[in-house]
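K.L.:
coordinates only, sequence not included:
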């Protein structure tokens, strides 16, 4: 998808629709939608990417979400302590609270990075 703020809502809606098709429960859909929104927004705001991709896999128990960018940010994503009056800065804290695990890895072609999160019972990663 294009790396524009307007694509965030499209990504959220696509994730929710696919999770409905997979007949996941409402709580998982809500959490996944929030996480994708945060990760996609961060990629738009902080990476200078032209496009961003979202992927997910579900094994009937655990859900893995991935948001890939072109890796143009000077630093890797990391949670930070936002001030009380700041509007932003809490997204990755929220991702950490809603997921069992999350992290960052290079894309398969090395031209960017993937920020991923896993939801579901605490189990080894995919």
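P.N.:
Cool, got the structure. Values in this document were obtained by computation on a predicted structure and should not be read as measured data. Numbering: from 1, shown residues only.
K.L.:
Going by C-alpha atoms from here, please, whenever you check contacts or count neighbours.
P.N.:
Fine.
K.L.:
So which residues of the protein form helices?
P.N.:
6-21, 26-46, 91-98 (DSSP state H).
K.L.:
nearest to residue 116, of those helices?
P.N.:
helix 26-46 (8.4 Å; C-alpha to C-alpha).
K.L.:
Give me the helices and strands touching that closest one, please.
P.N.:
Helices and strands touching helix 26-46, by 3 or more C-alpha pairs under 8 Å, 6 or more residues apart in numbering; DSSP states H and E, are helix 6-21, strand 63-69, helix 91-98, strand 113-119.
K.L.:
hold the first one in mind and look at this next one:
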């Protein structure tokens, strides 16, 4: 796999797992990675209530804030991403697809 795809994947996984750790009271967080050729789908599932679908665009971080930009970064790095909310299953799954 291309090095830049590996690096992007690491950043996406780090962001999604960090969000699950910081923003939910989950006892269990699961990361799933699926490769299809040079495309990779990353899913992180937790026991949380989900996220606001407009969060990356509606809630910009304060310029001096240490956090609050993760979903904006995800939006920039992924070719597509989304949320499978708890009403469609147990817990919340955030997924992202990345490609070179």
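P.N.:
It's in. Predicted model only: the values in this text are computed from it and were never measured.
K.L.:
related to what we said a few turns ago, using TSV, lay out the helices and strands packed on helix 26-46 of the first structure together with distance to residue 38 of the first structure.
P.N.:
Formatted as TSV, those follow (distance: least, C-alpha to C-alpha, whole Å):
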stretch	distance to residue 38 of the first structure
helix 6-21	9
strand 63-69	10
helix 91-98	6
strand 113-119	11
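K.L.:
and of the ones you listed, who's closest to residue 53 of the first structure?
P.N.:
Ranking these by their distance to residue 53 of the first structure (criterion: C-alpha to C-alpha) puts strand 63-69 first, at 5.1 Å.
K.L.:
what range in the second structure does that closest one sit on?
P.N.:
Aligned by TM-score structural alignment, strand 63-69 of the first structure falls on residues 40-46 of the second structure.
K.L.:
same check, this time on stretch 81-100 of the first structure
P.N.:
Taking TM-score structural alignment, stretch 81-100 of the first structure hits residues 60-79 over in the second structure.
K.L.:
what does that stretch contact?
P.N.:
Stretch 60-79 of the second structure has contacts (C-alpha atoms under 8 Å, 6 or more residues apart in numbering) with 8, 12, 15, 55-57, 81, 96-99.
K.L.:
Check stretch 49-58 of the first structure too.
P.N.:
1-3, 11, 40, 43-44, 63-72.
K.L.:
quick revisit: the match of strand 63-69 of the first structure vs the first structure, average distance?
P.N.:
In the superposition against the first structure, stretch 40-46 of the second structure averages 0.3 Å from its aligned positions (mean C-alpha distance after the TM-score superposition for the first structure).
K.L.:
one step back: by neighbours, which of the contacts of stretch 60-79 of the second structure wins?
P.N.:
residue 12 (26 neighbours; other C-alpha atoms under 10 Å).
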